[in-house]
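**Student:** when you get a sec, could you give me coordinates for this:
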Amino acid sequence: MALLSVLVLTEDLALAELLVSILSSMPGMLELFQAATIPEAIKQTPISSPNYLFLDTNVPGLDAPSIMKLFLLCPSCRIIAMLPSAEPVSKLIDLFQSGVRGFLNRNDITPDVIQSTCFSLPWNLIPLSTDVLTSSSSSLGASLEAKLTTTEKAILQAICSGLTNEQIARSLFIGRRTVEKHLTSIYGKLRVQSRTEAVVKWIHQQGMAIG
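**Tutor:** So this is what the prediction gives:
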């Protein structure tokens, strides 16, 4: 089995210890590296050539240019953002456009989640919950385009732009309750349970078309 290199970027000692403990106990061959700051990670990345980078979004100074620099230093690296339970939609989009292709809720990091999502193939996108994505992006995109109505697509695009339900209602000249009904329909069609998961799934199938 090929040796996998994993870099963990966080200044949170408890989070670092949790990840190292989980990764160290996994079957297979893993080489673990740690960094507590952006400069340390930038210095470490060319040396470790990580296959996976677990990125704590609470690291001070973390921004789109620094993530893009890490990505350019190791283009084949799969960058996984570890997020608090609630993040603004705009931040998710910024992370995606900077090269992040994995999203994990910090409160849901368990051995099963790491094993079943981060080290499963084919690897497309690690969602905020483990069952958000179940098919390839190409087939997913085709099925979503067919399922969603024109209004539902417009609402999803509006959510990606950071609009609230009230703002969406005004922009589309419909009622707030109508927006909420469309959102319920969207969640069902996308097989998600939250606004954030819907955005992650939508921007994944749209590629870099947004923004």
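**Student:** going forward, measure contacts and count neighbours with C-alpha atoms only.
**Tutor:** Fine.
**Student:** how about the residue nearest in space to the middle of the chain, secondary structure?
**Tutor:** With distances taken as Cα atoms, centre = their mean, residue 103 lies nearest the centre of the chain, 2.7 Å away. Classification of residue 103 by DSSP: H, G, I helix; E, B strand; the rest coil places it in strand.
**Student:** helices along this structure, start to end?
**Tutor:** Assigned by DSSP state H, the chain shows helices spanning 13-24, 38-48, 64-73, 89-98, 111-113, 137-147, 150-160, 165-172, 176-190, 195-206.
**Student:** okay, these, which one's buried deepest?
**Tutor:** A comparison of the helices of the chain by mean neighbour count, using mean count of other Cα atoms under 10 Å, puts helix 195-206 on top with a mean of 20.
**Student:** this one as well, want them side by side:
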Amino acid sequence: MLVVDDNPIVRGALLGILAGDPGVEILAEAANGREGLHAARRLRPTVTLLDHRMPIADGLSVIGTLAQYTSVLVMTSDDDPQLISDMLRQGARGYLVHGEFEPPELLRAVHAVASGRGWLSPIAASVAASMLRDQHQARARHAARPRFGLTDREEDVMTLLCQGLSNASIAHRLRLTEKTVKNHLNHVFAKLGVRSRTEAVIRWTSQLG
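**Tutor:** Just a heads-up that it's a prediction; the model follows:
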């Protein structure tokens, strides 16, 4: 077990709860995402408790790599739906919000994640359900319209473009560089036979109606 949280008081409380369970072995603790990533690479813990708001490297910035070495249970005060969605997409197996659980639930969540199952606070479960619903609707729309030869990633970029996002915002949402987004858009324009963002949006959305 690895505990990653920048607040020493919170870490101490968590370690005290976990130490009371004979089925949990504490391998290490870390005060930021960078330290946590180094510890996970070295120790390969079965489960890592990960906070989000931390100095040097926050939870979201490391979870994608961290999840390659350990099952991640996010535990944070942040209940923003976009953050929850991003954490789940990046590999979180569980998400607990401070104030929404008691110590026994934390221990149940740790054991669930350790056994390959998930564990979500109510708000996180709601976000996960919304993600599944959106994915189902997107697949249905995808099956009903021509693709113009676009790749999946180009479709992702085009979908966000239709929502009015800038290149910078698209890059942040998809965790790409702005240059990569611009390259994708150039390919999209060529495949759609258009020359501008506005024409691309009109061409792409016309197939939905």
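**Student:** how close does residue 82 of the second structure get to residue 167 of the second structure?
**Tutor:** 19 Å (Cα to Cα, to the nearest Å).
**Student:** what do you get for residue 70 of the second structure?
**Tutor:** Using Cα to Cα, residue 70 of the second structure is found at 33 Å from residue 167 of the second structure.
**Student:** go on, residue 11 of the second structure?
**Tutor:** Per Cα to Cα, residue 11 of the second structure is found 39 Å from residue 167 of the second structure.
**Student:** what's the answer for residue 113 of the second structure, then?
**Tutor:** In terms of Cα to Cα, residue 113 of the second structure sits 36 Å off from residue 167 of the second structure.
**Student:** do the same with residue 135 of the second structure
**Tutor:** When residue 135 of the second structure is compared with residue 167 of the second structure (using Cα to Cα), they lie 23 Å apart.
**Student:** who has more neighbours, these two?
**Tutor:** Between residue 135 of the second structure and residue 167, counted using other Cα atoms under 10 Å, the more crowded position is residue 167 (20 against 12).
**Student:** map the more buried one onto the first structure.
**Tutor:** In the first structure, no residue is matched to residue 167 of the second structure (TM-score structural alignment).
**Student:** end-to-end on stretch 75-85 of the second structure?
**Tutor:** 14 Å.
**Student:** likewise stretch 37-50 of the second structure?
**Tutor:** Using Cα to Cα, one end of stretch 37-50 of the second structure lies 10 Å from the other.
**Student:** and it, how far from the chain's centre?
**Tutor:** Put simply, stretch 37-50 of the second structure sits 18 Å off its chain's centre (Cα atoms, centre = their mean, to the nearest Å).
**Student:** residues in the first structure aligned with it?
**Tutor:** Under TM-score structural alignment, the alignment places stretch 37-50 of the second structure onto residues 42-55 of the first structure.
**Student:** list the contacts of the matching stretch.
**Tutor:** Stretch 42-55 of the first structure is contacted by residues 4-10, 33, 35, 69-70, 73-74, 76-82 when judged by Cα atoms under 8 Å, 6 or more residues apart in numbering.
**Student:** no further queries at this time; thank you.
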